[in-house]
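Trainee: got a predicted model here, sequence first, then my questions.
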Amino acid sequence: MKLKIPAGDFGGYIFDLDGTLVDTMPLHYRAWNRAMQLAGLREELSEDLFYSLGGMPTVKVAAVFGKHYGLEVDVEKVFHQKEALFLELKSEMKLIEAVVQFARDAVKQGKPVSVASGGPRDIVRTTLELMGLAPLFPVVVTPEDVVHGKPAPDMFLLAAEKMGVPPERCLVFEDAQPGIQAAEAAGMLWVHVDSRIKS
C-alpha cells in the first residue's frame, strides 16, 4: 500500500483505528451482519452500506441499518451484540503495516500522534493493546469524549488539543467518508487509506 502524503509542515498526526491502523473492517462487517440477522434482517447486510459508514459511532450505525432495512431495532442491544461478536474474531486482526510504520516514524521524529476512532472506548483500547499499539498512542479519542461523533469535527479537534498542535497543522489518516468529512470540517488535510486493499 502506497500512502499519498500531502505536502505541508505538519506538527502532529491523527489516525482512525479500524480500517486505517488495523485491518478490522472485514471482521466488523461479519459481526454487524450476524448482529443484524439476530435483529431480524433476512438477507446479507450490504457491504457498500457498511463501508460507507466507517468511523461513525457504533450506536448510530445500528440506527442507520435499522432505518435502511425498515427494522425496528433495539440499538443498544444490537450495539452490544455486535461488539461481543467482533471480539470473538479478535485473533484475525492484522496491522495495516504502511500506516503503522508512518506513525512509528513520526514518533521517532518527535511528532505527536493520536487515535480518533468511532468505536466504543473499551473496544478501541482492547484493539490497540492486542495489536501492540497502545504504547505508541498516548492520546485516544472516542465518541464518549465529545458531543458529536464523525462526520462532525469534534473528535479531531479534541485530539489536536490533547496533542498540543493547532488543527491546521494536523494530518488525518482515514479510510471512510464520514472521517474525511470530519477532517475537512476541522480544517485538516487528510490521507485516504483504502480499507479494502490489504497492505
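Mentor: Yep, that arrived.
Trainee: switch to C-alpha atoms for all contacts and neighbour counts from now on
Mentor: OK.
Trainee: hang on, P178 packs against P57?
Mentor: No: in this structure P178 lies outside contact range of P57 using Cα atoms under 8 Å: 10.2 Å.
Trainee: what is in contact with those two at once?
Mentor: K150 (Cα atoms under 8 Å, 6 or more residues apart in numbering).
Trainee: over to the residue sitting furthest away from the middle of the chain. Which of the three states is it?
Mentor: Relative to the mean C-alpha coordinate of the chain, counting by Cα atoms, centre = their mean, the farthest residue is R42 (27.4 Å). When classified by DSSP: H, G, I helix; E, B strand; the rest coil, R42 comes out as coil.
Trainee: distance of it relative to A185?
Mentor: 37 Å (Cα to Cα, to the nearest Å).
Trainee: now do G66
Mentor: 27 Å.
Trainee: so for the two, which sits in the more crowded spot?
Mentor: Set side by side, G66 and A185 show more neighbours around G66, with 20 against 17, by other Cα atoms under 10 Å.
Trainee: correct me, but that one touches V78?
Mentor: No: with contact defined as Cα under 8 Å, G66 does not count as touching V78 (9.9 Å).
Trainee: against which helices or strands is the helix or strand encompassing R34 packed?
Mentor: Per DSSP states H and E: R34 is located in helix 25-38. Judged by 3 or more Cα pairs under 8 Å, 6 or more residues apart in numbering; DSSP states H and E, helix 25-38 is in contact with helix 47-52, helix 75-87.
Trainee: most packed of those helices?
Mentor: Highest mean neighbour count among the helices and strands packed on helix 25-38 (mean count of other Cα atoms under 10 Å): helix 75-87, with a mean of 18.
Trainee: could you point out which element follows that helix?
Mentor: Using DSSP H and E, the first helix or strand after helix 75-87 is helix 97-108.
Trainee: check contacts around L157.
Mentor: P167, A186.
Trainee: what about G118, which SS state?
Mentor: On the basis of three-state DSSP, G118 is classed as coil.
Trainee: would you confirm that it contacts T58?
Mentor: Yes: counting by Cα under 8 Å, G118 does reach T58; the two are 6.8 Å apart.
Trainee: check it against this one:
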Amino acid sequence: MLGLPDHVTACLFDLDGVLTQTARVHNAAWARTFDDFLQRHAALTGEPFRPYDPAADYNRYVDGRQRADGVRTFLASRGITLPEGHPDDPPGADTVNGVGNRKNVVLLQRIRTDGVQPYAGSVDYLHAAQRAGLRRAVVSASANCADVVMAAGLSPLLEVRVDGVVARQRGLRGKPFPDTFLAAAEAFGVRPEQAAVFEDALAGVAAGRAGGFGYVIGVDRVGQADDLRAHGADVVVRDLAELLTAADPPRPRAGGAGSTEGAAT
C-alpha cells in the first residue's frame, strides 16, 4: 500500500521540503539575502525597511520556484524591479541574477555547516516505491539538487533528476508551469496521467495540476493544507509515511486530472 491509485506507475518528487529538510535552509538563506538587499534599498530610497517574512513571503513568492523567478516575484510584491543581468553576475550585483547568486552563496555556506538531512518517512517511502517497481524521479527548481541528493544519501533511490540546471539547459519553464514534471515523465516514457506528483510548494502543486498528472500529493510541513488543496492537491499529508499506513486506497478528486471516469482503458 503506497497510497496511490492503481494507474500510477511513476513518482515525481520535489526535493526541498518533500524528500529533504532543506526548505528551512533555503528560507534562511533567502531571509538573509533579501533583508540585506531591502536594507540597502531603503537607505538609498528613503523608504521604510520592511523585512522579508519567512512564513508568508517564502510560501507565496519563493517556495518551489526557480531562483531567478523567486527573486523577481518577491521583489515585484514590494514594487521593486531590477534588471535581469546575466546568470554569472557576481553575488553583489543589484540584478535579478546577482541577488539570486548571493542567495546561493549563503545557501551553500549553510549546507556545508549544517549538512543535509532527509525526512525519515520519505526515505521509507522511496524504498517502498522501489520495491513496488515504481519509477522514481526528483524534480526540483534548485541548481544544487544533485549535491543535496548525494549529501542526503538518496542517489541510489532516484533514477531521474530534472532540476534547475537541466531546466536552464533545456529552456524549461519553472513551476507553476508543469514543464519540469513533464520532462521527468517523458524520461520514464509514461503519460502524465500515469505519474504522481509529490509537492510541498503551492507553485509545485499548481504545476502538477496544470500538467494533468494522475495524482497530486500535497505535503504540508508548514500548516498550509487548505492552500495546497486550493492549488490542486488531491490529498494532503504531513509526511509521506502517512501514505504507507493509509487504510483505504485514495480516490482522485472528481473530474480532476487523476480521475479515470470516461478514460480509455
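Mentor: Looks like it arrived, so ask away. Everything quoted here is computed from the prediction, not taken from an experiment.
Trainee: do you know which of the helices and strands packed on helix 25-38 of structure 1 lies nearest I14 of structure 1?
Mentor: helix 47-52 (20.2 Å; Cα to Cα).
Trainee: tell me the residues of structure 1 aligned with stretch 123-141 of structure 2.
Mentor: With TM-score structural alignment applied, stretch 123-141 of structure 2 matches the range 100-118 in structure 1.
Trainee: check stretch 11-26 of structure 2 too.
Mentor: The aligned range for stretch 11-26 of structure 2 is 13-28, by TM-score structural alignment.
Trainee: E174 of structure 1 corresponds to which position in structure 2?
Mentor: Using TM-score structural alignment, E174 of structure 1 pairs with E199 in structure 2.
Trainee: its match against R221, yeah?
Mentor: No: checked against Cα under 8 Å, the pair E199 of structure 2 and R221 is beyond contact range at 10.4 Å.
Trainee: shared neighbours, those two?
Mentor: The contact lists of E199 of structure 2 and R221 share G17, where a contact means Cα under 8 Å, 6+ apart.
Trainee: tell me the contacts of the most centrally placed residue in structure 2?
Mentor: By Cα atoms, centre = their mean, structure 2 has its centre lying nearest to G64, at 3.6 Å. Residues counted as contacts of G64 of structure 2 (Cα under 8 Å, 6+ apart) are S140, A141, K175, A201, L202, A203, G204.
Trainee: of those, which is the nearest to T20 of structure 2?
Mentor: Nearest member of the contacts of G64 of structure 2 to T20 of structure 2, counting by Cα to Cα, is S140, at 11.4 Å.
Trainee: skipping its backbone neighbours, what lies nearest that closest one in space?
Mentor: Once flanking residues are discounted, S140 of structure 2 sits nearest to D163: 4.6 Å by Cα to Cα, 6 or more residues apart in numbering.
Trainee: list the contacts for the one you found?
Mentor: V138, V139, S140, A141, S142, A143, C145, T180.
Trainee: which residues touch the third one?
Mentor: Applying Cα under 8 Å, 6+ apart, one finds that S140 of structure 2 lies in contact with D14, L15, D16, G64, V162, D163, G164.
Trainee: now with 10 Å?
Mentor: By Cα atoms under 10 Å, 6 or more residues apart in numbering, the contact list for S140 of structure 2 reads 12-16, 64-66, 146, 161-167, 174-175, 180-181, 199, 204.
Trainee: go on, the fifth one?
Mentor: S142 of structure 2 makes contact with 14-16, 26, 64-67, 104, 148, 162-167 under the criterion Cα under 10 Å, 6+ apart.
Trainee: now with 7 Å, please.
Mentor: Listed by Cα atoms under 7 Å, 6 or more residues apart in numbering, the contact set of S142 of structure 2 reads Q66, D163, G164.
Trainee: before we move on, what about the second one?
Mentor: For V139 of structure 2, the contacting residues are L12, F13, D14, L15, R161, V162, D163, T180, F181, taking Cα under 7 Å, 6+ apart as the criterion.
Trainee: rewinding a little: distance to G153 of structure 2 for the contacts of D163 of structure 2 - can I get that in CSV?
Mentor: Shown next, in CSV, are the contacts of D163 of structure 2 (distance: Cα to Cα, whole Å):
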residue, distance to G153 of structure 2
V138, 13
V139, 16
S140, 16
A141, 19
S142, 17
A143, 18
C145, 12
T180, 23
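Trainee: out of these, the closest to G3 of structure 2 would be?
Mentor: Nearest member of the contacts of D163 of structure 2 to G3 of structure 2, counting by Cα to Cα, is V138, at 18.7 Å.
Trainee: the closest one contacts L19, correct?
Mentor: No: if you go by Cα atoms under 7 Å, V138 of structure 2 and L19 don't touch, sitting 8.8 Å apart.
Trainee: quick check: the gap between the aligned partner of Q81 of structure 1 in structure 2 and F13 of structure 2.
Mentor: Counting by TM-score structural alignment, Q81 of structure 1 corresponds to R102 in structure 2. Going from R102 of structure 2 to F13 of structure 2 by Cα to Cα gives 27 Å.
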